[in-house]
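A.B. asks: Mind looking at a prediction? Sequence and model below.
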Amino acid sequence: MKKHQLILITWLALLIGSLRPAAAQEVAHVNIGAMIVCELASSTNIPPSFSGDGCTTMNGRLVSPHKRAIWLRMTVDIPETMAHSPRPLGLFISAKAASRAWVNGQLIGNNGEPAHNAEAEVPGRMDAVFPVPHGLLHAGENTVIIQMSGHHGYIGLVSPIHFIAIAAYAAPSDTILREYMPSLLPLGVLVLGALYFGVLAIRRRDYGPRLLIPLTALFSAAQLLAEVSRGFTPYLYPFHDIRLVLILAFAVATGVSLFLHVLTRFLGKHRWLIAGISLVIYAALLLFADGFDRKSSLALLLPSLYAMMIAVYASTRGAKLAGGYAAALFLFSGLIFFTPTQFLDTYFYYCVAGLLLFLFIGEIRDHQRERRLREREKARADKLQVILDESRERESPTNIKITSAGKVEFIPTSDIAFCKGAGDYVELTVKGRAPVLHSQSLNDMETELPGTFLRVHRSYLVNTAFIRALEREASGAQLILTTGETVPVSRRILPSVRKALT
């Protein structure tokens, strides 16, 4: 099995494992499908009768406390086991509002201070829990009344009331973080991918399609952190609007970066005209979409569809990797289209990380291919240089000044078979005479000798004109010289020596 296939299969296994259902917990959901909503003219903290003017029955999911104060009355059906449970219970409210709650006519707590105007209101937390006194609930139908106001919100949402339920008492942020925990697993892939490929692109001064891959990973990681911030801290509800804007902005940046990467990789002619038209349509559709969830889904769906069409077109033209891009983007787009809400909550970061893994593998393969080409070109250039040096040495041999035992002499480098390091000295094996000890280090000697000398070991420099053969043995490798002597070859340097002699 190929390495990149193993990586993708491992990632798919992690995705499936992360989608296992959580341990069951008994939760009594408040009936927010049909609640009585009252908006009173006067300011009061006493629950109304819910039967006068200004009160109506409506779908609670469409109720909004944005820029106003309202009263809500609803019911919750408590099972027998929960009513008699020894565990402490809590009323959980996730809504963009300050709130005050009553259960069966008894006030159980405040989340901020709801009021009729912004000056009097104290913003509450987005996710709050009110402890329910033991014995207050009974099996069957119970009444819940909530006073809400949202004067400090910035954006009016379609469904600002997310969740109302009674369950075992716990910190809401802990519960939310546990739900988000599987999404944190891809964070490492996104951050490491952004850093590695960002540095690689900058070092290569490639500010085109290769830089857009780490940017896609970086924006996805930022979107992930914005998403899970709800589980890190129980923030006040006005920050929820900022969080939603950040999620949408990073989703747009992720989608656009992905689209531009595919565009610049596979299209040449008219690509910027195509990019301009596509982005104008993209911006218009986002502007008129309802709700932040739908906007965030479209922010990712449309660019991936654009990119998929480009990859399909490039595949028909025989572009390398285009077919793989098209298949990966088809799967990615399909998941967004058929499961938009679940995709954002559960699959998104795994799918983005999986898609980026695919792109990373493609980039790694391209990088390895380019590196092999550079190595071959360098090997050819080095071999050519050796040939030129050998020719130059035959036509005009260079001499090197040797200092030994206080005597200075000049020896033709073409007569030196090899040099052996001996501490601060070098032992020269010279054709037709006894070895010569030279008072210089091997490293300094290497800089003075012509390119016909090859470093084969940390202690040996060999004149390539004297090499007859390269032999491999159980103990290592060695060079057989025309003088009949042998020189060891370092395991680390052996590949370079083999290339030089090829």
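C.D. replies: Thanks, I have it.

A.B. asks: make it CA atoms for all contacts and neighbour counts henceforth
C.D. replies: Noted.

A.B. asks: Spell out the residue ranges of the helices in the chain.
C.D. replies: In the chain, the segments counted as helices under DSSP state H are 3-18, 80-83, 172-184, 187-203, 209-232, 238-266, 271-288, 292-316, 322-338, 340-342, 348-395, 442-448, 494-501.

A.B. asks: And those helices: which comes nearest A98?
C.D. replies: Of all the helices of the chain, helix 238-266 sits nearest to A98, with 10.0 Å by CA to CA.

A.B. asks: sorry, back to before: which of the helices of the chain sits closest to T57?
C.D. replies: Checking the helices of the chain against T57 by CA to CA gives helix 292-316 as the closest, at 26.3 Å.

A.B. asks: which residue lies farthest from the center of this structure?
C.D. replies: Taking CA atoms, centre = their mean, the residue of the chain most remote from its mean C-alpha position is K407, at 66.2 Å.

A.B. asks: quick one: that one from M445, how far?
C.D. replies: As for K407, its distance to M445 is 18 Å (criterion: CA to CA, to the nearest Å).

A.B. asks: what's the answer for G135, then?
C.D. replies: 92 Å.

A.B. asks: Looking at these two, which one has more neighbours?
C.D. replies: A side-by-side neighbour count of G135 and M445, using other CA atoms under 10 Å, places M445 first with 18 against 10.

A.B. asks: also this one, for the comparison:
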Amino acid sequence: MGVGERSRLIVLVLAVAGLVALCGPQIAAMLSPAPARTPTQVWSLCPAPDLCRPVDVSNLALDAPINTLTTTFVAGPDDHAAPLALHIAATASAEIRWNGALIGTNGQVGADRAQETPGRFSALVVIPQDRVRPGPNRVEVRLSAHHLWAPVRRPIHDLSIGPYSDPLHGTLRHYLPTLLLTGLLALAFLGAAGLWLARRPPGSATLTLLTGAVLAQAVAEASKLALTYSYPWQLARLAAVAGMAAVAALALGRLAQVFVPERRLRWGLTAALVFALLIALLGPPWWDAKALWSYRAGCAAALIAVTLGALSTVRYAQTAQAVCVLALALSWSPDFLDISYYLLFLTLFGGLAAYAVLRSRAAAVRPSPEPPPGRNETLSIPDGTSRRLIRAEDLLHVRAADDYSLVTLTDGREVLSTANLSTLTQLASAHLVRIHRSHAVNPAWISAVHRSGRSGPTVELKDGVRLPIGRAYRAALDDERIA
């Protein structure tokens, strides 16, 4: 098996692994029976005092004006030694009675929107010890949810009775890592914005949008530590997390399209990603699932883009493939959205930052090759609404960068042009020859053409850089070399 065939086999294996990582766990879950849940407390829904039926509160829709839930708590000897508490996590207002006596409220329960005052999403009601009788105790919880502005599949997340524990302790332990990562994400956003404004690779508007969306998502996620808000705002918080996850996924998919130099194909991939994100946001009934499937859609789009790049022997595409497969596989881990999600993006941002530093150092120490004789023409390179003047003898090579072009000069400096590679090649046709869908070089700086090698045919420039040669451009390169 040749080097090219082995490389294509690796690309195919990684693509299949990505497909398995995307759909495999979901298919396995659909084929396997769900484990039986053992509720910690058996609750009954009572539309009338003499008409009660057992219900699973985790699947209960609070569709009545006022929903009354009852249970019997059997107090043992140890329940009098330590205080008890009833914990409610629900998008609803609540009123709690213990053996008929009102012991606490969360907001104000009402028969309609005007009469209800929204309660907090998470509340802890301490049960007075003198109210706890030995043996059975009747517990009644009345709930109303008239201030929901979007459908909620699971209004009640928790409704349980147990020993009192500080509610801040569990919340802090769960969200503190996310809060700490938020500071690093803020630095990543500032760094990406700085690179974009300075027009230094790998800075771009897409990367800045990606870091900003992930930062906003982390802030919304960790806001539970600093804010005490009513249940309608909890719904807004979940919507913000899902929305920012979709924005980040769109930016991730677009960022990966740097491996796909064909413009029409890039826009086709973007349209498919937007359609997948709409399905992710509108399809699953759970808000966490909306965010998760948005992330998976972005990773899948990135995987397709880097796979196309790997098939075209674009540099680093196979490495990016493996990263996409790993990112998809990790999305099935428990509590992925709380910590691992942000760690993955921080790893990506850290890698890009290291790349920027290495490129900067290489430009500082790279010796400039001796300029070739002649061709002292000055080129006018489009840069937004302005143009940059570059001497033709300083032009080394040009790489496609999404809808832009990254022009590398002989002294190692890089200029980001707002013209795409095809436009720039036509503009400087006397000084650039296309060797690949992603690369064009100044033929005056070609040192050697390697027809075979581990990465396939390549062009070696006088500064030692090697660039791949596409099949469609070999003839044009040979003509240029003969001329």
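C.D. replies: Perfect, thanks for sending it. As the structure is a computational prediction, the values presented were derived from the model and not from experiment.

A.B. asks: circling back to that earlier point, let me have the helices of the first structure in CSV, extended by distance to T56 of the first structure.
C.D. replies: Output for these, formatted as CSV (distance: least, CA to CA, whole Å):
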stretch, distance to T56 of the first structure
helix 3-18, 43
helix 80-83, 30
helix 172-184, 30
helix 187-203, 46
helix 209-232, 32
helix 238-266, 27
helix 271-288, 30
helix 292-316, 27
helix 322-338, 35
helix 340-342, 30
helix 348-395, 39
helix 442-448, 92
helix 494-501, 83
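
A.B. asks: quick one: R434 of the second structure is in a helix?
C.D. replies: No: according to DSSP: H, G, I helix; E, B strand; the rest coil, the state of R434 of the second structure is strand, so it is not within a helix.

A.B. asks: Nearest residue to the middle of the first structure?
C.D. replies: L190 (1.1 Å).

A.B. asks: Would you confirm that that residue contacts A353?
C.D. replies: Yes: counting by CA atoms under 8 Å, L190 of the first structure does reach A353; the two are 6.2 Å apart.

A.B. asks: Show me the common contact partners of these two, please.
C.D. replies: Shared contacts of L190 of the first structure and A353, defined by CA atoms under 8 Å, 6 or more residues apart in numbering, are found at A217.

A.B. asks: Would you mind finding the match for R271 of the first structure in the second structure?
C.D. replies: Alignment note (TM-score structural alignment): R271 of the first structure maps to R266 of the second structure.

A.B. asks: Just give the number of residues close to L384 of the first structure.
C.D. replies: Neighbours of L384 of the first structure (other CA under 10 Å): 13.

A.B. asks: nope, G183 of the second structure is what I was after
C.D. replies: With neighbours defined by other CA under 10 Å, the count for G183 of the second structure comes to 14.

A.B. asks: repeat for G324 of the first structure
C.D. replies: Number of residues near G324 of the first structure (other CA under 10 Å) recorded here: 16.

A.B. asks: For V141 of the second structure, see how far away the equivalent of it over in the second structure is.
C.D. replies: Counting by TM-score structural alignment, G324 of the first structure corresponds to T319 in the second structure. Distance of T319 of the second structure to V141 of the second structure, computed by CA to CA: 55 Å.

A.B. asks: Tell me if I'm right that L328 of the second structure and R296 touch.
C.D. replies: Yes: taking contacts as CA under 8 Å, L328 of the second structure lies within contact range of R296: 6.3 Å.

A.B. asks: who touches both of the two?
C.D. replies: Common neighbours of L328 of the second structure and R296 are listed as L22 (criterion: CA under 8 Å, 6+ apart).

A.B. asks: And G350 of the second structure, how close does it get to T206 of the second structure?
C.D. replies: 16 Å.

A.B. asks: ok, so what distance separates the match of G324 of the first structure from V11 of the second structure?
C.D. replies: From T319 of the second structure to V11 of the second structure the distance is 10 Å (CA to CA).

A.B. asks: what do we get in the first structure for S7 of the second structure?
C.D. replies: Per TM-score structural alignment, there is no equivalent position to S7 of the second structure in the first structure.

A.B. asks: What is the burial count for Y316 of the second structure?
C.D. replies: By other CA under 10 Å, neighbour count at Y316 of the second structure equals 12.

A.B. asks: if I pick the residue nearest to it when sequence neighbours are not counted, what's in contact with it?
C.D. replies: Spatial nearest neighbour of Y316 of the second structure, chain neighbours left out: A310 (7.9 Å); criterion: CA to CA, 6 or more residues apart in numbering. A310 of the second structure makes contacts with 8, 11, 316-318, as judged by CA under 8 Å, 6+ apart.
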